[in-house]
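No sequence on hand, only this structure:
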């Protein structure tokens, strides 16, 4: 049974009721599905629809029974009056987690992303990249069965990107599913099992790289397929 099944006929906001339409797909355990498309294509709107954050939606967003998901936003969201460690404690309290190894896992993640020495500092005192690392850490600590990730690489340094990708790979080995929106096509090509290509609020192609190559009649990279399919949809 899929972890997440999406059947969005159309969805949008008060001023634009049909910002996106025709979004039909599912995600299996351990699968990483990449959402790609130009700025303003509707990627973030689709993610907000899944999260229940749009004004109007005709369709269905169905999570498998008991599925816990974690959202990693493009723009870090935090409480300016709380330190990094206080955010970690808050997540434990809000999720009523009784994990005896919670603090050990938190320290391991802080060390991985080189934030251990800054754990008692405020996020606002650091760069967006460091704030984004905090978002990743908080998401991982909740032990979700599904990650919904919106442009995670923006602001991250190369070492942090590598560490994040290794972390995602380890999560996938546990059966965790990932839906990830990204503009970094060369990285997406290496790590994603399938792709959803969105343009002008519509899904214009979906499938594996081989399937996109067949659809675009281009025997090339994900970027080559992306540009060809975009031209076909214009």
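It's in. Model, not experiment: these values are computed from the prediction.

going forward, measure contacts and count neighbours with C-alpha atoms only.
Fine.

So what touches the lengthiest strand in the chain?
Identified as the longest strand of the chain according to DSSP state E is strand 16-27. For strand 16-27, the surrounding residues in contact (Cα atoms under 8 Å, 6 or more residues apart in numbering) are 2-13, 33, 42, 45-46, 56, 177-179, 200-203.

Next one for the comparison:
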């Protein structure tokens, strides 16, 4: 996926994003980090096609949404911050519906569903209505639906909210498996100490602009603070006035 010169927001006269450019390569996990209001969710909404950009271009698998909307959307999956489920559908029905939408074969669906229900310890909840699940379990269902599809790009927004420590570990381990198969992951999270050891690169967004991006070492060099952990680098960048 590539984002080039993207400007956009909710109002034409007051863009939230200011000519941001970055890419996520196959087999790579990139952490999108910033304060609330920095533009992380707005960036994701533009990639998902929920907002129209004012300037710039977004390509997934080499195609823009305008060139081929079906191929564009079929190449990505989204895990939102707040779980959005059909109240009167079971966990199993959510997974089956998602698999059919992405053209996953029955045999492959069953194999993936079994793996995911075991990984997230949801075996005994597969036939429960989503209305009867806790928020953490609902979040697990959203994650399982995204992972049963296996597209080339995952957009994941604050996935750790509501998950217990074992759920967080299972999610991170599975994202590493996805990377190994060549999938790309754009991950937004405030839990910097957790994602520091899992992401290949980081994008620091502040006031709608990218103020640093690269590997942990490259971000440290841009912050002028070599050797510091990601959380301290983030604070140094934000407080250093680099957001201009």
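Thanks, I have the structure now. A quick note: this is a predicted structure, and the numbers were derived from the prediction, not measured.

Average offset of the longest strand of the first structure relative to the second structure?
On superposition with the second structure, the mean distance recorded for strand 16-27 of the first structure (mean Cα distance after the TM-score superposition for the first structure) is 1.7 Å.

So which of the contacts of strand 16-27 of the first structure sit within helices?
45-46 (DSSP state H).

what's near enough to touch whatever residue of the second structure lines up with residue 105 of the first structure?
Taking TM-score structural alignment, residue 105 of the first structure has residue 112 as its aligned residue in the second structure. Applying Cα under 8 Å, 6+ apart to residue 112 of the second structure gives the contacts residue 148.

quick revisit: show the buried residues in the contacts of strand 16-27 of the first structure.
3-8, 10-12, 33, 42, 45-46, 56, 177-179, 200-203 (16 or more other Cα atoms under 10 Å).

what are the ranges of the strands in the first structure?
Applying DSSP E to the first structure gives strands spanning 4-13, 16-27, 32-36, 56-63, 69-72, 146-150, 177-181, 194-199, 202-207.

Contacts made by the shortest one with the rest, please.
This points to strand 69-72 of the first structure. 135-136, 139-140, 142, 144-150, 152.

Please repeat the previous calculation with a cut-off of 10 Å.
Residues from elsewhere that reach strand 69-72 of the first structure (Cα atoms under 10 Å, 6 or more residues apart in numbering): 3-4, 47, 51, 63, 132-152, 176-180.

Separate out the buried members of these.
3-4, 47, 63, 132-142, 144-152, 176-180.

Roughly how far does the match of residue 105 of the first structure sit from residue 60 of the second structure?
24 Å (Cα to Cα, to the nearest Å).

middle-most residue in the first structure, spatially?
When Cα atoms, centre = their mean is applied to the first structure, the residue found nearest the centroid is residue 149 (1.2 Å).

so who does that residue touch?
Contacts of residue 149 of the first structure by Cα under 10 Å, 6+ apart are 34-35, 44, 47, 70-74, 136, 139, 178-182.

corresponding residue for residue 96 of the first structure in the second structure?
That one, residue 96 of the first structure, aligns with residue 103 by TM-score structural alignment.

show me what contacts that match?
Here residue 103 of the second structure is in contact with 74, 109, 149 (Cα under 10 Å, 6+ apart).

Contacts only, for the first one.
Residue 74 of the second structure makes contact with 60, 101-103, 149-153 under the criterion Cα under 10 Å, 6+ apart.

run the last query once more with 8 Å
By Cα under 8 Å, 6+ apart, the neighbours of residue 74 of the second structure are 102, 151.

Which position in the second structure pairs with residue 128 of the first structure?
In the second structure, residue 128 of the first structure lands on residue 135 (TM-score structural alignment).

Check residue 138 of the first structure too.
Using TM-score structural alignment, residue 138 of the first structure pairs with residue 145 in the second structure.

Same check on residue 181 of the first structure?
Per TM-score structural alignment, residue 181 of the first structure is aligned with residue 188.

Let me know how buried that match is, in neighbour terms.
Residue 188 of the second structure has 25 neighbouring residues, counting by other Cα atoms under 10 Å.

One more: residue 159 of the first structure?
11.

Looking for the alignment partner of it in the second structure.
With TM-score structural alignment as the criterion, residue 159 of the first structure matches residue 166.

Please tell me how far residue 16 of the first structure sits from residue 140 of the first structure.
Distance from residue 16 of the first structure to residue 140 of the first structure, by Cα to Cα: 34 Å.

Please apply the same query to residue 147 of the first structure.
The value you get for residue 147 of the first structure to residue 140 of the first structure, if Cα to Cα is used, is 9 Å.

got it, and residue 43 of the first structure?
23 Å.

likewise residue 163 of the first structure?
13 Å.

picking up where we left off before, please produce JSON lines containing the contacts of residue 103 of the second structure, extended by distance to residue 178 of the second structure.
Formatted as JSON lines, the contacts of residue 103 of the second structure follow (distance: Cα to Cα, whole Å):
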{"residue": "74", "distance to residue 178 of the second structure": "17"}
{"residue": "109", "distance to residue 178 of the second structure": "16"}
{"residue": "149", "distance to residue 178 of the second structure": "11"}
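
what's the closest of those to residue 240 of the second structure?
Proximity of those to residue 240 of the second structure was ranked by Cα to Cα; the top entry is residue 74 with 40.5 Å.

what comes up buried for stretch 86-96 of the first structure?
So stretch 86-96 of the first structure, judged by 16+ other Cα under 10 Å, has buried residues 86-88, 91-92.

Please tell me I have it right and residue 121 of the first structure contacts residue 83.
Yes - between residue 121 of the first structure and residue 83 there is a contact under Cα atoms under 8 Å: 5.0 Å.

Have a look at the two and say which one is more surrounded.
Counted by other Cα under 10 Å, residue 121 of the first structure and residue 83 do not tie: residue 83 has more neighbours, with 19 against 15.

so who does the more buried one touch?
Contacts of residue 83 of the first structure (Cα under 8 Å, 6+ apart): 119-123.

Which of the buried residues of stretch 86-96 of the first structure fall within helices?
Per DSSP H, the buried residues of stretch 86-96 of the first structure map to helices at 86-88, 91-92.

would TSV of the residues you listed with distance to residue 222 of the first structure be doable?
Formatted as TSV, those follow (distance: Cα to Cα, whole Å):
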residue	distance to residue 222 of the first structure
86	41
87	38
88	37
91	37
92	39
